[in-house]
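S.K.: how would this look folded up:
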Amino acid sequence: MAEGFDAPQTSDQVSRALTSARDIEADQLYTAARRDAGPVNVTPILDRIDETLSPGVNRVVSPRDNIGYDTIEGSLARVRRMISDGNSQVTDFNALFRAKLDLDDMIKRAEGQGAGNRANYLSQVKREVDRALENASPAYRNANDTFATRSRVIDGVAEGQAAKSGRVRSEDSIEQFNAMTPDQRQAFRSGYVDPIIADIESLPMGPATNRARGLTTPKYEQEFQAFAAPGRAEQLGNRIGRENRMFETSNAALGNSRTADNLGDIDDMANFDPAVLTNLLTGNWKQAALTGARQAFNAGKGLPPRVVERVGRSLVETDPNQALATLNRVRGQQMNRDQLRALIVSSILQGTNAGIARISP
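M.R.: Got it, this is the predicted structure:
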């Protein structure tokens, strides 16, 4: 899987590496933008803020009432105070850039609190701040665009993790993947395959476990062909198919063991009630239904103890002799129940009264 998707690192490792590289590059680009910047014009920013605060901004000087700001007005007023005191305005690029960083934190905090409307108003102001910075420094636009591009690549990791979910249809995930850039696709692959590898690693060891079985769903078959690294889709499919064949060959060599199925059959027989079969064959349908319903209710409550649980607990013991003795005992119980069923059928065929007399001893 790691080779097929060209994803030798975990999704966390990829995300941390991409984030670190983005931040280092951003520091260099924004440093150059600040160094080459001229004065900033914050008037369009103030005008955008005052569309919401005016005439409320006048209350700072001469309040007309005691009505306070709501959370949206309060946030916008804080941004306004960072760039103007009512008489003078910020003209230094670095001062406005720090205000922009503070504004970014305010938007992130509002989104985390579920305050979508407040985040929306602040985002409108942020766009005006970015325009003012770009107009003051042509290099700032390049820094901003580069940061946004790198951030979208990092987001691809989380998008790949989400696409693995069974709630996402392959048609939608493939369409999303095809719309990405090459860098975004590689980040997507890392996020997509990492939880799949984790699922495979969590499976139990041993020849009875087919680790490739879960990879053969229709969703995976379509997505693997679309998401695999360039030129590796066919090899990936062949390897998964070969893993399946290896398991089938090994399973056949071991005698096609059906232990789980057999234990399930034993469990069904453990709950067999001869009264149900007797009532059915003698035409007493009502009593047969009542008896069957009562037995199902008892099984649902866990009464009597289930044979599969007892066998399972014994099989995990470290003493092989104990496990063998348990299996022999279950086999003997199975034979006794088969004999009991034969007696019931024979008794019913000879008459209901005779059948009861033969069974009771």
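
S.K.: from here on, contacts and neighbour counts on C-alpha atoms
M.R.: OK.

S.K.: so who does residue 133 touch?
M.R.: Residues in contact with residue 133, defined by Cα atoms under 8 Å, 6 or more residues apart in numbering, are 40, 93, 96-97, 140.

S.K.: so where do the helices sit in the stretch 1-150 of the chain?
M.R.: For the stretch 1-150 of the chain, the helices defined by DSSP state H, counting those that start in this stretch cover 11-35, 43-53, 71-83, 93-112, 116-136, 138-163.

S.K.: out of these, nearest to residue 300?
M.R.: Residue 300 lies closest to helix 138-163 among the helices of the stretch 1-150 of the chain, at 36.8 Å (Cα to Cα).

S.K.: roughly how far is the closest one from the heart of the chain?
M.R.: 22 Å (Cα atoms, centre = their mean, to the nearest Å).

S.K.: Next, the angle from that helix to helix 116-136.
M.R.: Put simply, helix 138-163 runs at 140 degrees to helix 116-136, going by axes from the mean of the first three to the mean of the last three Cα atoms, to 10 degrees.

S.K.: helices or strands next to helix 138-163 in the packing?
M.R.: helix 11-35, helix 116-136, helix 182-201 (3 or more Cα pairs under 8 Å, 6 or more residues apart in numbering; DSSP states H and E).

S.K.: For these, could you give me JSON lines that also reports distance to residue 243?
M.R.: Supplementary listing: the helices and strands packed on helix 138-163 in JSON lines, determined by distance: least, Cα to Cα, whole Å:
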{"stretch": "helix 11-35", "distance to residue 243": "25"}
{"stretch": "helix 116-136", "distance to residue 243": "49"}
{"stretch": "helix 182-201", "distance to residue 243": "13"}
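
S.K.: So which of these is nearest residue 330?
M.R.: helix 182-201 (33.3 Å).

S.K.: follow-up on the earlier one: out of the helices and strands packed on helix 138-163, which gets nearest to residue 242?
M.R.: Judging those by Cα to Cα, what sits closest to residue 242 is helix 182-201, at 16.0 Å.

S.K.: next structured bit after the closest one?
M.R.: Next along the chain after helix 182-201, taking DSSP states H and E as the criterion, comes helix 218-227.

S.K.: Let's see this one next, to set against the first:
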Amino acid sequence: MDEFEALALAAAAHKRKQSTPSQRNEDGTYGQPPEGMFVNPGTGQMTSREMIATNTDSSMGGTVARGIGAGVTFGLDDEAQALGAFVRGGPELGRFRLEQARAQQDVDAEQHPVASTGGKIAGALVPAAGSAPLAVGKSLLGTMGRGAFIGGIEGAAHGAGGGEGLDGRVNGSLWGGSVGGLVGGGAPAVIGALKGVLNPAIAAFTRKPSETKVRRALVDALQQSGRTADDVAAEVAEAGLEGQGEFRLMDALREAGQRRASGLVRAGGDGGAELAEFLEKRQLGQPERVAGFIDDAFGMGGETAQARAAALTAARGQAADAAYDAARSNAAPVDVRSALRVIDDRIGGMQGSGVTGDGIDAKLVRYRSRLAAPESKLPEGEIARELSDFDRVLGVKQAVQDDIGAAVRAGRNNEARELGKLVAALDEALEGASEGYRAANDSFRNASQVIGAVDEGVQMARPRQRAADTIARFQSMTPEQQSAARVGYGDTLLARLEAANAPTSNRAKALQSPKVEAESGAMSVDPSLLSRRIDRENAMWSVQNRALGGSRTADNLADIEATERTTSGLAGALADLANLNAGTAVQKAIGAIGPLVRGENDATRHALARALMSADPQAVLSPAVRKQFQSNVRDGLVAALMRQPVRESFTP
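M.R.: Down below sits the predicted model:
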């Protein structure tokens, strides 16, 4: 070794000496602690999980209690203890408490393995019970999917909580989630299979209805309708208060109720027959119900348009008699010269011409002779003699009005227009002679407009009238005119309703055209009430139409199948089997025992039919929802009982 080599060795030795820690450990050693060793803060000495386990005892009760804690916290109880220690005393105390808790777990598992596993399973049932109501879907596949999801979450949480270090926790989470998902998805199928065996066994030896199947069918229909039991009960109760006591649970469930009712009717039996009879009778009563709703909506009071117009005319006459009597008592002489000028403007050019005028001229000549004496009949020296008595002038005016009415009815519009000019002049003359006449005349005119509004309502209901125009005219009327127009409108709707005489036709459908809906919304007394009633009638019709209407092919096939099953059944299946018709034999055997396999019987269908026809859904649905919830919780707990042991068995 030369001088340079000696110097290099000395430098290397010096470097190693500088890199060696001179800090003395608390247990008297130097350098880093060996793997798995850590400080016991209480003694200041180094220790390990194995050393702590050597001096740790375990009891049956303590093991069970600690197992329950681990199950409840998804295996994170040891981390929770370590966190508390860390907060109190820092990282060394936290590490020691973690290792101490895990050493206790090792001792528990070694000395009392059954108690340790049982405690963990019992503890894991606590969060499982909380998730049990969420673990049941609308179908078996839905329930299996939910069970797989919940089981996977639980398994991943337990796997992560039981692992050590990042790799251990990740691997534990993946393994636990996989096992938990498989078991959680399979548990509902096992439970369903067990029920599928028990229910048919019970149904095969009893004729009593299956409360479970009825309850499940009702709850399924409620869920499919997207409504709550309170919503359905409130709607049925409201229908009863608004004159539709025939509206039942199946109608409030909308399409879900239609499907259940249709299935029961087509399945036959006492329940199907009772439900079909109810639907048929209810539909036969629809015309009377809808007619009553129209009567209420348009304030008809049982009257037709013609009867209302006649009543209004009679009332106008009585009021006019009283008003005109009062006007006569204080009347002055009437000046009819303005009325005579109206007549002369029309017939003056014809006088003395030798040309015969038209019918209008003849009428005006006759009225002129009643208002003034002809010059040829005047005494010598008298220039004119005109009618001035109030009563007689009023009589002439009323006679002219009668002619106007006849002309309008006959379509002689020009005659009505020319005679109307004379009436206006006579009215003006009479008003000048009596202050009370103007008020009586205004009252008569208003009453006449109300009478005319009845026919206006009739015209509004005609299809050729646009809703925008009819609504505007209606809204421009006085309240009295609107009331009369409603009667004319409603009477026309009733006539249209009576024209549809098919027993199964939906009388309410015509009231839902865009035109009628818009006009009813603006013209009816209570639009929202009418709308609710019509909606319910459509819902009731839809139920009976789905259950009883449509093509009868499906019914015929069902009848044939039922007959064949009754006449042949298992005996026919055995005969086919003897003739080597194995396929037909199997088909007939399945048809004969199918209802038993499904746990169905006629009593169950009958009970479901009566439930759907219930007028008190609260009494039917509330117990069903409550019991189904309890059943779901029980099924969830059973599934959890199946998940936890299997997961514990397969999770390292």
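
S.K.: that older thread, looking at the helices and strands packed on helix 138-163 of the first structure, which is closest to residue 3 of the first structure?
M.R.: Of those, nearest to residue 3 of the first structure by Cα to Cα is helix 182-201, at 10.4 Å.

S.K.: Now that closest one: buried residues?
M.R.: Across helix 182-201 of the first structure, burial judged by 16 or more other Cα atoms under 10 Å covers 184-196.

S.K.: Please produce TSV containing those residues, extended by distance to residue 212 of the first structure.
M.R.: Below are the buried residues of helix 182-201 of the first structure laid out as TSV (distance: Cα to Cα, whole Å):
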residue	distance to residue 212 of the first structure
184	27
185	24
186	23
187	24
188	22
189	19
190	19
191	20
192	17
193	14
194	15
195	15
196	11
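
S.K.: Flag every buried residue along stretch 326-346 of the second structure.
M.R.: The neighbour-count check on stretch 326-346 of the second structure (16+ other Cα under 10 Å) flags 326-328, 331-337, 339-340, 342-344 as buried.

S.K.: Over which residues of the first structure does that stretch lie when aligned?
M.R.: Aligned by TM-score structural alignment, stretch 326-346 of the second structure falls on residues 32-52 of the first structure.

S.K.: what stretch of the second structure does stretch 212-223 of the first structure fall on?
M.R.: With TM-score structural alignment applied, stretch 212-223 of the first structure matches the range 508-519 in the second structure.

S.K.: which outside residues touch that stretch?
M.R.: Residues contacting stretch 508-519 of the second structure (Cα under 8 Å, 6+ apart): 290, 461, 466-467, 470-471, 497, 534, 537-538.

S.K.: Where does the lengthiest helix in the second structure end up in the first structure?
M.R.: Assignment by DSSP state H gives helix 165-204 as the longest helix of the second structure. Under TM-score structural alignment, helix 165-204 of the second structure has no counterpart anywhere in the first structure.

S.K.: what helices or strands is the very next helix or strand once past that helix leaning on?
M.R.: Where DSSP H and E defines the elements, the next helix or strand beyond helix 165-204 of the second structure is helix 211-225. Using 3+ Cα pairs under 8 Å, 6+ apart, the elements in contact with helix 211-225 of the second structure are helix 255-267, helix 602-612, helix 617-650.

S.K.: on that earlier part again, which of the buried residues of helix 182-201 of the first structure lies closest to residue 307 of the first structure?
M.R.: Distance to residue 307 of the first structure, by Cα to Cα, is smallest for residue 196 among the buried residues of helix 182-201 of the first structure, at 34.5 Å.

S.K.: Give the equivalent position in the second structure for the closest one.
M.R.: In the second structure, the residue matched to residue 196 of the first structure (TM-score structural alignment) is residue 493.

S.K.: Leaving out the residues flanking it, which one is nearest to its match?
M.R.: For residue 493 of the second structure, ignoring the flanking residues on the chain, the nearest one in space by Cα to Cα, 6 or more residues apart in numbering is residue 461 at 7.1 Å.

S.K.: Just to check, that neighbour is in contact with residue 491?
M.R.: No - contact criterion Cα atoms under 8 Å: residue 461 of the second structure and residue 491 do not qualify, at 9.1 Å.

S.K.: What's the biggest helix in the first structure, counting residues?
M.R.: In terms of residue count, the longest helix belonging to the first structure (DSSP H) is helix 320-350.

S.K.: What residues of that one count as buried?
M.R.: 323, 326, 330, 334, 337, 341, 343-344, 347-348.

S.K.: show me where the stretch 251-361 of the first structure has helices.
M.R.: Going by DSSP H, counting those that start in this stretch, the stretch 251-361 of the first structure shows helices at 259-270, 274-281, 285-301, 307-315, 320-350, 352-359.

S.K.: burial measure for the residue mapped onto residue 434 of the second structure from the first structure, as a count.
M.R.: Under the alignment (TM-score structural alignment), residue 434 of the second structure pairs with residue 137 of the first structure. By other Cα atoms under 10 Å, the residues close to residue 137 of the first structure number 22.

S.K.: so how far is residue 36 of the first structure from residue 137 of the first structure?
M.R.: Distance, residue 137 of the first structure to residue 36 of the first structure, by Cα to Cα, to the nearest Å: 6 Å.

S.K.: list the contacts for residue 260 of the second structure?
M.R.: Residue 260 of the second structure touches 221, 250, counting by Cα under 8 Å, 6+ apart.

S.K.: how close does it get to residue 266 of the second structure?
M.R.: 10 Å.

S.K.: now swap in residue 131 of the second structure and tell me
M.R.: Separation of residue 131 of the second structure from residue 266 of the second structure (Cα to Cα) stands at 39 Å.

S.K.: Quickly find the element holding the residue nearest the centre of the first structure.
M.R.: Geometric centre of the first structure, nearest residue: residue 165, 5.1 Å, by Cα atoms, centre = their mean. Residue 165 of the first structure belongs to no helix or strand when assigned by DSSP H and E.

S.K.: For the aligned partner of residue 5 of the first structure in the second structure, list the residues it contacts.
M.R.: Taking TM-score structural alignment for the superposition, residue 5 of the first structure sits opposite residue 298 in the second structure. Contacts for residue 298 of the second structure were tallied using Cα under 8 Å, 6+ apart; they are 483, 486-487, 489-490, 523-525.

S.K.: Next, give me the two most distant ones among these.
M.R.: Pairwise distances across the contacts of residue 298 of the second structure peak at 12.5 Å for 489 and 525 (criterion: Cα to Cα).

S.K.: Export the helices of the stretch 1-150 of the first structure to TSV and append columns for distance to residue 212 of the first structure.
M.R.: Shown next, in TSV, are the helices of the stretch 1-150 of the first structure (distance: least, Cα to Cα, whole Å):
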stretch	distance to residue 212 of the first structure
helix 11-35	21
helix 43-53	58
helix 71-83	54
helix 93-112	40
helix 116-136	44
helix 138-163	20
